[in-house]
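*Asks:* Okay, here's the prediction I keep looking at, along with the sequence it came from:
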Amino acid sequence: MPRVSRQLFHPRYWLTWVGFGLWWLMALLPYRVQMAMGRGLGRLAWRLAKSRRRTALRNLALCFPEKSDAERLALARRNFESTAQAFFETGISWFWPRWRMCRLYSVEGLEYLQAAQQAGQGVVLLGMHFTNLDLGGKLLCQSHPVGGLYRPHNNPVYDYMQLKGREHLAEPGSIISRDDMRQMVRRLRQGGVVWYAPDQDYGPRRPHVFAPFFGIPAATITATSQLMRMGRAQLIPFTHHRRADGSGYDVKVYPPLTELPSGDETADARRINQFIEERVRACPEQYMWVHRRFKTRPEGEPSLY
C-alpha cells in the first residue's frame, strides 16, 4: 500500500485534496447518472479541446480512409463522450465497494488465465488503450488476480491516490511502476499476471520497431516480447467494452497468442498490432484516439500531425 507522508498535507496540495473529495462524491451517484454526466462533459470537451479534437480527427482519417468525413466526425464526437465517461469510470474503479462493482459486468474466457495458473506459468496480459482501461482492469481482477502498472505522478497527492485507487480491491503490492522491468519479470516467473499495453507511441528513446497499425508504420515497443522471454510467460489478450445499452461492461479474455515470442521482434510487433487493430475495429468509438499514435516516424518520413 502507498505510504502517507507529511508532504501530502502541505497547503500547496489542499486544492488537490478538494478535487479528490469532489471526485469521490460524484462516484456515489448512480451509474447511469455518471455516464450521462460523462456524455455531457464529452460534448463540452469537443468544443473546448481543439488540439485533442484535431488529433482524434487526424487519427481517424489515417485509420479509416474508407469512411466519409461525416462518418469520421460522428465517430470522433462519440469518442470524446467515451473519453469523458472514463473520468467517471476511473472514480468507480478507485472508490466503489466490491459488491457494487460486481453488479456491473460479465467476464468471459477466465479459463485461459486459470490454465496458465495451474501450469505455474506467468501471463503478460495484453491490454489495449480503450478509454475505460482503469475500470476494465479492475473488473477483471475481481475474478482473477492481476498485477497492473502505473506511471508515477509529479503531484505526490495524485500519485498517492492513483496508487491507492489502483490497489483498491486488488492484492497488496500488485501495482508496479511501468519502468520497473525487474519487478515485472519477477512477478511473471512466480506465475503471476502482469497487465501490459504496448499500443501507444512512447517516443524514439524507448526500444521499438516499426510495425503496421491500420496499414501505417507505427513505432511499437519491443518490451512485450522481452517480458515474455525473460518471464517465461504466455501472452493472453483481454478487452473491456462499455455496453451500448448502458447496463455495464463486457470483459473478455482471449486464447494465448501461442506463436509469440518468435525470436523476431518485428514479426512479434506486427502480430500484436494486428490483433489490437482487430479489436479496435470492433469498437472504435471507445479507443483512445486523442493520443498521437503515429508521432514517431521512420527516419526521413515527415510528421503525420
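*Replies:* Received it, and whenever you're ready, just let me know what you need. Numbering: from 1, shown residues only.

*Asks:* rest of the way, CA atoms for contacts and neighbours
*Replies:* Will do.

*Asks:* Run a quick neighbour tally on residue 174.
*Replies:* 19 (other C-alpha atoms under 10 Å).

*Asks:* Skipping its backbone neighbours, what lies nearest it in space?
*Replies:* residue 147 (4.6 Å; C-alpha to C-alpha, 6 or more residues apart in numbering).

*Asks:* same thing with residue 198?
*Replies:* Closest to residue 198 by C-alpha to C-alpha, 6+ apart is residue 221, at 6.3 Å.

*Asks:* quick one: that neighbour from residue 195, how far?
*Replies:* Relative to residue 195, residue 221 is positioned 15 Å away (C-alpha to C-alpha, to the nearest Å).

*Asks:* more crowded one of the two?
*Replies:* residue 221 (25 against 22).

*Asks:* Let me see the contact set for that one.
*Replies:* 198, 201, 202, 206, 207, 208, 209, 269 (C-alpha atoms under 8 Å, 6 or more residues apart in numbering).

*Asks:* what about versus this one:
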Amino acid sequence: MKKRYRKLPRNTDFSAYRHPRWWPTWCLIGLMWLVAHLPLRLQWWLGKVAGLLVFHLAGGRRHITETNIRLCFPELTAEQRSALVRQSFVANGIGLMELGLAWFRDPKHFLKITRVHGLKHFEQASSNGKGVLLLGGHYSTLDLGGALVTEFIDADVMQRDHNNPLMNAVMTRARERRYGKVLGAKDLRGLFRSLKQNHAVWYATDQDYGRKEIVFAPFFGIPAGTITATSRIAERSGCAVVPFSHTRRDDQPGYDIYFQPALENFPSGDDLQDATLINSTIEQEIRRAPDQYLWMHRRFKTRPDPDDQGFYRRK
C-alpha cells in the first residue's frame, strides 16, 4: 500500500478519496478533528500518554533518540540523558496532538497564549525587498508553530508531501489556509519566485538528506551531513536568512516564537563556513528546549567515510 501511495500524484480534492480503502484514514482524520476540539490541557495530557506509549513500544526510535542525545549532550549524566529521552517522547507526543490544532482550528484562538520575540529582526530583513528565507527546524511544535507564525507575518512554506495522499490532502489544504503558497520540497523555481516577490519562505535544513551536495559541518560537535543549497539560494536571490523557532511553555499552556537577526556575511563563499554557521544557529535554538526537538531522526546517518558503519547500529 505504501508503494502505491508514492506513485499517486498530489490531489487535494477530497472527492477523490471515497473508495473504502480510504475509510481507515478518514476515521483517523475524524479522531484528530475531535481531539483538536478538546480543552488544551486535556490534549497535552493525551499527548503525554501517547508519547510515553511510543517510548515504551518503539524500541528502534528510542534507540535512535538515545544515541543522538548521548552524542549531543556528553556533559549530562546517564540519568539526565535518560530523562531527556523520555521528555523528548512526551514533547513529540504533545506535538502529535497539536497537528489537529494546526489543521482544524483557527490559530487566532491561541494568540492570547502566544508570545513573539524579535519580530523587528524579521521586519528589518524583509525591508531589503529580496525576500526572507526563514531558517526553521524540526521542533515538536512544527505545524502549530508554523500556523501561529502566519498570524504575525505573511509566509510561504516548503513541504515534503505525506506518503498517504489523503493525509497529504488534509495537510496541504490546511496549510494553504495559513500560508500564502505551499511549495513542494523540490520546487526551487517556486521558491525563487516567492523570494523575488519579497515573500518569506519557511525552510529547514536540519535533517540528513543523504550524500548529495553536502558538507560535513559540526552539529553539537559531531560532523553532520549538511546541505549547501541554503548558500546557493541566498547567493542567487540575495535574500536574507532569518533563523526562527517556536517552543511550548512548560509552566502553563502557551507558546513562544523567536526571530533572530539575519545571518551576517551569508553566504560567505565558503560552503563549510556557511553550514557551520547554520548548524550552530539551529543548535542554539534547540538548546532553548532540548526535549522539544525531533531527536527520533537519524541526524548523523551519513558519515564522512562511506565505509563507516555509523552510530545507530544496535548491539
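*Replies:* Structure received. For clarity, every value in this text was computed on a predicted model and none was experimentally measured.

*Asks:* what about stretch 59-69 of the second structure, how far off from the first structure?
*Replies:* Here the mean offset of stretch 59-69 of the second structure against the first structure after fitting is 0.5 Å, by mean C-alpha distance after the TM-score superposition for the first structure.

*Asks:* That stretch maps to which residues in the first structure?
*Replies:* Under TM-score structural alignment, stretch 59-69 of the second structure corresponds to residues 50-60 of the first structure.

*Asks:* quick revisit: residue in the second structure paired with the residue nearest to residue 198 of the first structure?
*Replies:* In the second structure, residue 221 of the first structure lands on residue 227 (TM-score structural alignment).

*Asks:* how close does its match sit to residue 161 of the second structure?
*Replies:* 19 Å.

*Asks:* cool, residue 277 of the second structure as well?
*Replies:* Taken as C-alpha to C-alpha, the span from residue 277 of the second structure to residue 161 of the second structure is 28 Å.

*Asks:* Likewise for residue 65 of the second structure?
*Replies:* For residue 65 of the second structure relative to residue 161 of the second structure (C-alpha to C-alpha), the value is 24 Å.

*Asks:* next one: residue 199 of the second structure
*Replies:* For residue 199 of the second structure, the distance to residue 161 of the second structure - C-alpha to C-alpha - is 22 Å.

*Asks:* Comparing the two, which shows the higher neighbour count?
*Replies:* Neighbours per residue (other C-alpha under 10 Å) separate residue 199 of the second structure from residue 161, with residue 199 holding more: 24 against 17.

*Asks:* What lines up with that one in the first structure?
*Replies:* So, by TM-score structural alignment, residue 199 of the second structure is matched to residue 192.

*Asks:* cool, and residue 119 of the second structure?
*Replies:* With TM-score structural alignment as the criterion, residue 119 of the second structure matches residue 110.

*Asks:* right, and that match touches residue 256 too?
*Replies:* No: between residue 110 of the first structure and residue 256 there is no contact under C-alpha atoms under 8 Å: 11.6 Å.

*Asks:* and those two? which has more neighbours close in?
*Replies:* Applying other C-alpha under 10 Å to residue 110 of the first structure and residue 256 shows that residue 256 carries more neighbours, namely 19 against 16.

*Asks:* now the aligned residue in the second structure for the more buried one: how far from residue 157 of the second structure?
*Replies:* Counting by TM-score structural alignment, residue 256 of the first structure corresponds to residue 262 in the second structure. Computed as C-alpha to C-alpha, the residue 262 of the second structure to residue 157 of the second structure distance reads 18 Å.
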